[in-house]
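Q: What follows is a predicted protein model with its sequence.
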Amino acid sequence: MTVILLGLFALDILIVVTQCAPSDCYRHPDILSMHTCLANYFAKKDTLTANEWQQMLPTATERSQYNQLISGILSAKDASVCSQNLLSQYPEIADDIEVRYYQKSYCIIAESKLHPTKNIFRRSWGYVIIADDTWSKLNVYHSAPHFQSDLHTDIEAVMIFNMTRSRAVAINGASRFAVQDGVKSPCITEYYAADASHDNRTMFFVANSAMLAHQGASCPHEHCAFIQWHGMAAGSCPDANVFVSTGISNSHNTYSLPGLPANKIVAAFNQLGMGVAKTPKESICNLVAAENVFGRLINGVTTANVCKTAAASSGVTGKFVHIEQEPSVRAEFEKWTQIINSAFPL
């Protein structure tokens, strides 16, 4: 048994995690230490061969059943649905995942088995937390695709989901650099094989797609959005510490809408004096997420075409919020909570 001490940036945040079986992660008394325990088993940089990664990707049937599982839990009105018994309806994925009711507020869908020769989850699918209807206050969905490489954005997504009492959060289970030798993705070939932002074959994409399908067209800007948390190196956007986009280029007129979630988040951030946040309307930064596969899906491209087709201007909804952040602001959980609550007031 190993005790791991993790410090988060220069702040006084210390996470103490006892490394043991994945099932023991749910014994942790708070969502931060529970997440950190599960993340110990995520696939880190250069962990996998190309063949191993290919074997980990979900089959069509597994994708379908995972989608149905998430949709069913999101639609349930009774928390008792969140139990291991539910998996009898989904035999193709039942051997790889478990369903846990945690802290009387969350339903967690996560992997249950480890790889036979590596201390990582067998499929590197990541996990999903869905909040009870009675606990959740916001129809806001969070996700973090870049474990490890976008340092601590996975922790940030989980914490802000929890502190804002949002509807759900999806955390990817592999570094974008998890596959050795720089193997690229067949989806969008300039990106790495395990880059969940740019590949529609991952279970992370399935999870987000299920959330989008559940929410459907009823996602008004006043109180609904899909926020994806990213980290950029300092200076990546020379004129901004935070860059918020909707997955479309700088010139799109959607950025002129005052009620756009991206605009509301930027305005709330700038009021707190943490630094400078901008949208593509005010910045020439090129991190607009135009090739983000989930962003393309939200903006009207079909699942089958997100690898090869950019979103058309007419399909942009504003529901997708892509937040790039410099390291200095990623651990400001309380301030980000204020920002999200200000952007989506009850």
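A: Yep, that arrived.
Q: alpha carbons only for contacts and neighbour counts from here, please
A: OK.
Q: so who does Ile160 touch?
A: Taking C-alpha atoms under 8 Å, 6 or more residues apart in numbering, we find Ile160 in contact with Phe333, Trp336, Thr337.
Q: could you say which helix or strand contains it?
A: helix 153-164 (DSSP states H and E).
Q: so how far is that helix from its chain's centroid?
A: Its chain's average C-alpha position is 10 Å from that of helix 153-164, according to C-alpha atoms, centre = their mean, to the nearest Å.
Q: mind listing what's buried in that helix?
A: Buried residues in helix 153-164, counted by 16 or more other C-alpha atoms under 10 Å: Thr153, Asp154, Ile155, Glu156, Ala157, Val158, Met159, Ile160, Phe161, Asn162, Met163, Thr164.
Q: Now the contacts of Ile160 in CSV, please, with extra columns for secondary structure.
A: Listed next are those as CSV, based on DSSP: H, G, I helix; E, B strand; the rest coil:
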residue, secondary structure
Phe333, helix
Trp336, helix
Thr337, helix
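Q: and after the top strand by length along the chain, which helix or strand comes next?
A: Ordering each strand of the chain by length in residues (DSSP state E) puts strand 224-231 first. With elements assigned by DSSP H and E, the helix or strand that comes after strand 224-231 is strand 242-245.
Q: want to compare, so here's the second one:
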Amino acid sequence: MRFGRSILLLVGASVLTAPRATGAAELTCSSSATLEALVACIRDQMPGRSSGVFLPPSPTEMEAWRSVVSAMMYGGCDFVLPPSLWSFARVRSFRDADNGRPYCLLLETADWNGDGVVDRGFGAFIVDPFAERELSHQVSHPIADAGTEIQAITVFKKTRSRTFLLAGAHRHAIAGGRWFHGHSMSSDVAHNTATMFHSAHAAITSFYGWKPWWAVQWHGMAENTCESVDVYLSHGVDAAPVAGDKILELRNNLLAHQPTWRIGVPGSRGCALNATSNVQGRLLNDGASTGWVPGGSPSGWVPGGSPSGWSFGRPAAAHARRFVHIEQHPWVRDADRWIAAVLATWP
């Protein structure tokens, strides 16, 4: 019933949509035959470092983006986008040439100035309607964390996970400081709730409610960062994981297949990249700390929310440890070396 209402609202709203201007450029990646080629194409046409290109979405656009993501989660793909998205985005089906499986794709496509780069930096979202694992593989720093976008889409594909979420611009596409929240303008989606990336994450969170699922966010660290480890796993908090924790299970499964890897977790020393300021992690670990509640604002924040209200480092409740944050050095960003461990951790 909920899915039906979502589609009716989307289609009904779109009846009033004016057609896109004649001759407008569209970057649809229509020639991509596989998910890996598709994601590489999307990455190559997104705003790069210091490009100055990132347009913060309006509340109306974030509401519409979230509604589309929700409809896709419920199995929808053959519908027209709401008016606020029609001029710059598309939703369509995609069939991977390697495995023959169908997917649903939402992506930004508009390139009004014809420079080969999308105009806003909103990113993409992919759903496998016949998934076997309730995992959301997320890449918040494409280009900057080199290779993570291809690594994550391959793991998504070969583990038959539910969703793949990709940011739409280099984290430093526009100038700005590190700390963002609410209305702030920043292309670093891991630290800014007012983005399409976070809106999609909030929609996924609402879809599952308290049902078991995990958001796996793939990051990359520099070679001279945390030199005593190759991989560092956390939940977005600085508390040591407890027995039975998924990141301990993932670490053990990785070591079973990659025994030479040095894998750290909070409490093991050697690294402090605990992602305590990651807003997607904060939403899952402690929704109130980002001003978000289920059924709340579409962007994941409410007026009045501020960084000063966050409780960085506060251990999350055991049932809320659905956020898995992966930091890794360049030489371990090979999807094929992760797949067996992911399959074993989430059978």
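A: It's in. Worth saying up front: this structure is predicted, and the values here are computed from it rather than measured.
Q: Mind checking the TM-score on these two?
A: For this chain pair, the superposition-based TM-score is 0.81 by TM-score structural alignment, normalised by the length of the first structure; 299 aligned residues with a C-alpha RMSD of 2.2 Å.
Q: about what we covered before: please work out which residues of the second structure line up with whichever helix or strand comes after the helix holding Ile160 of the first structure.
A: Sequence order places strand 168-171 as the next helix or strand after helix 153-164 of the first structure, per DSSP H and E. The alignment of strand 168-171 of the first structure onto the second structure (TM-score structural alignment) covers residues 163-166.
Q: Relative to the first structure, and after superposing, what's the average distance for that stretch?
A: Taken over the aligned residues, the distance from stretch 163-166 of the second structure to the first structure averages 0.5 Å (mean C-alpha distance after the TM-score superposition for the first structure).
Q: all helices for the stretch 201-346 of the first structure, in order.
A: 203-215, 261-271, 293-298, 333-343 (DSSP state H, counting those that start in this stretch).
Q: ranges for the strands of the second structure?
A: Per DSSP E, the second structure carries strands over the ranges 25-26, 89-95, 102-108, 110-111, 124-127, 133-139, 161-166, 214-218, 231-234, 263-264, 323-328.
Q: how about TSV for those, with mean neighbour count and distance to Met73 of the second structure added?
A: Listed next are these as TSV, based on neighbours: other C-alpha atoms under 10 Å; distance: least, C-alpha to C-alpha, whole Å:
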stretch	mean neighbour count	distance to Met73 of the second structure
strand 25-26	18	25
strand 89-95	19	13
strand 102-108	21	9
strand 110-111	20	24
strand 124-127	26	7
strand 133-139	22	11
strand 161-166	25	8
strand 214-218	23	14
strand 231-234	26	26
strand 263-264	23	33
strand 323-328	24	19
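Q: Including distance to Leu8 of the second structure, could those go into a markdown table?
A: Formatted as a markdown table, the strands of the second structure follow (distance: least, C-alpha to C-alpha, whole Å):
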| stretch | distance to Leu8 of the second structure |
| --- | --- |
| strand 25-26 | 26 |
| strand 89-95 | 16 |
| strand 102-108 | 18 |
| strand 110-111 | 25 |
| strand 124-127 | 20 |
| strand 133-139 | 26 |
| strand 161-166 | 23 |
| strand 214-218 | 29 |
| strand 231-234 | 40 |
| strand 263-264 | 48 |
| strand 323-328 | 32 |
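Q: Figure out which of these is closest to Ala37 of the second structure.
A: Ranking the strands of the second structure by proximity to Ala37 of the second structure (C-alpha to C-alpha) places strand 89-95 first, at 11.9 Å.
Q: any idea which residue sits dead centre in the first structure?
A: Ser143 (1.6 Å; C-alpha atoms, centre = their mean).
Q: Mean deviation, the helix holding Ile160 of the first structure versus the second structure?
A: Mean deviation for helix 153-164 of the first structure: 0.9 Å (mean C-alpha distance after the TM-score superposition for the first structure).
Q: residues contacting Met163 of the first structure?
A: Going by C-alpha under 8 Å, 6+ apart, Met163 of the first structure touches Glu334, Thr337.
Q: what do you get if the cut-off is 10 Å, keeping everything else the same?
A: Counting by C-alpha atoms under 10 Å, 6 or more residues apart in numbering, Met163 of the first structure touches Ala157, Phe333, Glu334, Trp336, Thr337, Gln338, Ile340, Asn341.
Q: corresponding residue for the first one in the second structure?
A: Read that as Ala157 of the first structure. Match for Ala157 of the first structure (TM-score structural alignment): Ala152.
Q: for the third one, same thing?
A: The pairwise alignment with the second structure assigns Glu334 of the first structure to Asp336, based on TM-score structural alignment.
Q: I'd like the distance between the nearest residue to its match once chain neighbours are set aside and Ser136 of the second structure.
A: Spatial nearest neighbour of Asp336 of the second structure, excluding adjacent residues (C-alpha to C-alpha, 6 or more residues apart in numbering): Val155 at 7.7 Å. From Val155 of the second structure across to Ser136 of the second structure, the span is 11 Å (C-alpha to C-alpha, to the nearest Å).
Q: and for those two, which residues touch both?
A: The contact lists of Val155 of the second structure and Ser136 share Ser161, Phe164, where a contact means C-alpha under 10 Å, 6+ apart.
Q: hmm, back to that, gap between the residue nearest to Asp336 of the second structure and Arg90 of the second structure?
A: According to C-alpha to C-alpha, Val155 of the second structure and Arg90 of the second structure sit 24 Å apart.
Q: and if you look at Gly220 of the second structure?
A: Distance from Gly220 of the second structure to Arg90 of the second structure, by C-alpha to C-alpha: 29 Å.
Q: What residues does Arg63 of the first structure make contact with?
A: Applying C-alpha under 10 Å, 6+ apart to Arg63 of the first structure gives the contacts Leu57, Leu69, Glu92, Ile93, Arg201, Thr202, Met203, Phe205, Val206, Ala207.
Q: Identify, from those residues, the entry nearest to Val244 of the first structure.
A: Nearest member of the contacts of Arg63 of the first structure to Val244 of the first structure, counting by C-alpha to C-alpha, is Phe205, at 20.4 Å.
Q: Please pull up the equivalent of the closest one in the second structure.
A: By TM-score structural alignment, Phe205 of the first structure lines up with His198.
Q: number of nearby residues for its match?
A: His198 of the second structure has 27 neighbouring residues, counting by other C-alpha atoms under 10 Å.
Q: Same question for Gln271 of the first structure.
A: 12.
Q: Can you give me every residue that contacts the aligned residue in the second structure for it?
A: Counting by TM-score structural alignment, Gln271 of the first structure corresponds to Ala256 in the second structure. The contact partners of Ala256 of the second structure, taken as C-alpha under 10 Å, 6+ apart, are Leu250, Ala340, Ala341.
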